[in-house]
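Colleague: Build me a model from this:
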Amino acid sequence: MELRIPYSFPSCLATLNHQRNATALTRKHTKRGKQCLSVLPSFVIVSAKFDETQVNQRRSANYHPSIWDQKLIESFTTPYSYEIHATRLEGLKQDVKTLLTSTKDKSVLLRLIDSMQRLGVSYHFEQEIEEVLKFQRPDVTSDLYTAALHFRILRERGFPVSSDVFDRFRSRDGRFIDSLSRDVEGLLSLYEASHLRMHGENILEEARDFSIKNLNLLMEKLDSNSAKKVKQSLEIPLFWRMPRVEARNFIDVYQKDNTKNLTLLELAKLDYNLVQSVYQQELKELERWWRDLGFKDKLTFSRDRLMENYMWAVGIIFEPQFSKCRIGLTKFVCILTAIDDMYDVYGLLDELECFTDAVKRWEMKAMEDLPIYMKICYVAILNFANEMAGDVIKDHGLNILTYLIEEESCYVEMSLSSGNFSGSCGHMCNEQTCVLRTSLSLHNFGRRFLGCSRYKVGPKCPFFIWIDNPTWPHGNEAAPLALEKMSRLQTALQLANERERTALEMAEEARQMAEKALEEEAKAKERERKARAVCAKVKEKAILAEEKQRMWKSTCILSWIFFVIVMLLCFGSIEFSGVKRPRLLPLK
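Modeller: From the prediction side, this is the model:
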């Protein structure tokens, strides 16, 4: 099968699972002169064309033009389409589904799921993969590659799995076993798994350092293909890569794998080309929208980054069924980029204040006083927000227009308060950025002015322009009072800070004293414990001595009794009260 894939994608973007409906919304158009209104229930879509040109000399960031012109985008073609290849696609999906459900060996099954994810076809089998992974445990294997691969797949799919599964690969001192340093596949799998760590998982940080160290040491001993694979992973881990770029790269890698499944490989090629055909149609639609919007011709100060913004959206959500989400996200970022350049580069302060007020009012009358380039941008904002709100209320029955207006208002207010505006005359320091400041002097208290942003860097630049009118009549009287009150407040704040600092010092001293008291108490208890131990030993010795003395007395008494008895037996007679008893003669 032919694989038609241009190499024009950025290297890495994260994935995020969103779901959006892809139904279209019909609109009725009524023309009023140069303006065209699109009628929707509760929402108004407006568009406008203007021929005026802006003559003011403004700053320019000199952004380079886009290389993706209309002819190049319109030239994208492919022979693949879902209408033609739907039957073959369904047949391959059924074969791969059978392969997935019939595989029983855990290691083989995990390799298959990993290959499906990296080839970009796992979104066809989400339910089957979830069912298979429910009954698999990552802590029942002694193979580092399988354990790390299982851990990574479970973490990527949101299953609760603890990093303790790697404890079996560590020695008693908490370090990874040295014998693992020669297992290239295991180290690479451990390295990829370590990038799905959460805060506080020190074991995965140690796993990352251990795998990086040993993979770098083994790099020179590997063959060219393995070394290239390891080098690519060390530069950009799998978790950081954009799914469609990884699918394109892994198709070439998988083709050279001796254990490849030809059915899965054919499905990956066909699916990639079909999804790419969807991307091409979306790009053509967005290019036409971008051209009709007029930003490229009328807002020449802003960045023309349609393709880059679209690829950013593809990096976030690549599945073909979410076409509407990608298109909406690309439109949003393109308009937001123009607004950002308008506030940061091109707009003057009075114009930006009017634009901010118009966005907060959210009505067509609000743009009457805006310059031409702001009218184009204002119309685009209203059109996009009202279109999105109309789609949501039709598909889901929810009115989100209020929230969109609120968020747009917050964004332009924050952009206005960022403080970088274009000056209308030269600076002595050749700096092109002004900062909005407020005067605190007695004669111009509270009056705003634009001053050079380098007033604190090197020699002070005296350039400034007043923004507000001179102080109101009673301002000179109110300023001293306000300054005096501000001085009192600053003094009170200093006193409060000093008191707080004193209280903290006292609390620290009290804490130290309490710690010393606790230490002394602990020492006293230790001394008491030792004294009691000594007393117990002395008492024990006294009891032993008393027992020995008693035993000695008993021994002496028994010895005397024994001595008397022996004497009686030996001499045969005893004189008692002066009477001599006859001695018994032995019988013959």
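Colleague: Going by C-alpha atoms from here, please, whenever you check contacts or count neighbours.
Modeller: Will do.
Colleague: In the helix or strand hosting residue 355, which residues are buried?
Modeller: Element membership of residue 355, judged by DSSP states H and E, is helix 349-361. For helix 349-361, the neighbour count (16 or more other Cα atoms under 10 Å) marks 349, 352, 354-360 as buried.
Colleague: Stretch 155-168 too?
Modeller: 155, 163, 165-166.
Colleague: which stretches of the stretch 101-250 of the chain form helices?
Modeller: 106-118, 126-134, 144-156, 184-194, 202-218, 224-235, 243-255 (DSSP state H, counting those that start in this stretch).
Colleague: this one next, for a side-by-side:
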Amino acid sequence: MSSVWAFSSPFLISNSSLSRKSIIACENITINKNQVMDVPTMATSVRRSGNYPPSLWSYDRIQSLNSNYTGDKQMPRLQTLKEAVRTMIYKDNEKEENPLKMLNLVDDLQRLGISYHFENEISNALKNIYYNYYETPEKWTIMDLNLKSLGFRLLRQHGYLVPQEIFEDIKDDAGNFKGHLHNDIIGLLNLYEASYHSLEDEHILDDARDFTTKYLKESLENITDQHLSSLISHALDIPLHWMVPRVETRWFIKAYEKRSAMNPTLLELAKLDFNMVQAIHQEDLKYTSRYICIYIFCLGGFSSGSRTFLQ
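Modeller: Take a look at the predicted model:
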């Protein structure tokens, strides 16, 4: 004979439009054509209220989620913006005399959450920059701190083994960081972020992390540029290498919008892409919620706060 299992369900205490009044207890369950098994209704034990607030994510609320970015109606504008950015990458990649602009563009694309649209273009650009500027120690000496730090972080992030010795010249003979570095606050910020890509026993990067952390904290009050100040505060709170990418994207879009030299094409593409991806997640959530509801009320048997399975 089939056995019956019952346990309380968390779904029945949610603030859902499917109230207990709409749940009909099953009194008879057909086992086969000639046999009917009587299943008594399970009594619900009275439990003390925890005075928890109603759930904000009821079934009705999830199903009511709606977005203007679903479907293909936004695709033409998305494709137009992508082609404009792709052209921008190609033009900057051709200017080999100054790789800093290309590196800044790649960094912005990553932090805005749209770099996945341009993986091949970014890969080719970083490959050219590595072999032209970062492959041999002879080329490091002509770089400033900002170019070294940003290039080091992005290249290591994409799998290039740039050694820590690229930063050997930032210390004097006594082992102290050189004084002129204090004038390059953006370079120190990028050095701080780069130091979190260190490997085991890379003491130059470990020392750089300690130095930049202390200096950036002390200099924060004297920085008048609000955009730069917010970047430093954000980095000191959680370094970029530890940040969840999608959470970083939401924060950086707002920060990038306030930048005086922001690119409107990048900003529009980032906002459009973020909203379209979020719309996809909302549709997935609505579908999953409907599937769970069907499973609960059609495949599982409910009876006055109890869930019954047949085995």
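Colleague: The buried residues of helix 349-361 of structure 1 into a markdown table, with extra columns for distance to residue 228 of structure 1?
Modeller: Formatted as a markdown table, the buried residues of helix 349-361 of structure 1 follow (distance: Cα to Cα, whole Å):
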| residue | distance to residue 228 of structure 1 |
| --- | --- |
| 349 | 54 |
| 352 | 52 |
| 354 | 56 |
| 355 | 53 |
| 356 | 52 |
| 357 | 56 |
| 358 | 56 |
| 359 | 52 |
| 360 | 54 |
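Colleague: Check the mean deviation of the lengthiest helix in structure 2 from structure 1.
Modeller: Secondary structure of structure 2 per DSSP state H: the longest helix is helix 264-294. Superposing on structure 1 and averaging over aligned pairs (mean Cα distance after the TM-score superposition for structure 1), helix 264-294 of structure 2 comes out at 1.5 Å.
Colleague: so what does the helix or strand following the helix holding residue 355 of structure 1 touch, helix or strand wise?
Modeller: Scanning forward in sequence from helix 349-361 of structure 1 by DSSP H and E, the next helix or strand is helix 372-395. Packing partners of helix 372-395 of structure 1 (3 or more Cα pairs under 8 Å, 6 or more residues apart in numbering; DSSP states H and E): strand 43-48, helix 295-298, helix 323-341, helix 349-361, helix 401-417.
Colleague: Please name whichever of the ones you listed is nearest to residue 394 of structure 1.
Modeller: strand 43-48 (11.4 Å; Cα to Cα).
Colleague: What's the first helix or strand after that closest one?
Modeller: Counting by DSSP H and E, what follows strand 43-48 of structure 1 is helix 70-74.
Colleague: start and end residues in structure 2 for that next one, please.
Modeller: Mapped onto structure 2 using TM-score structural alignment, helix 70-74 of structure 1 covers residues 59-63.
Colleague: Any idea how far that stretch is from the middle of the chain?
Modeller: 25 Å (Cα atoms, centre = their mean, to the nearest Å).
Colleague: what's the average distance of it to structure 1?
Modeller: Mean for stretch 59-63 of structure 2 is 1.9 Å (mean Cα distance after the TM-score superposition for structure 1).
Colleague: Can you list the buried residues in that stretch?
Modeller: Those buried within stretch 59-63 of structure 2 under the rule 16+ other Cα under 10 Å are 59, 62-63.
Colleague: Closest one of those to residue 28 of structure 2?
Modeller: Nearest member of these to residue 28 of structure 2, counting by Cα to Cα, is residue 59, at 28.5 Å.
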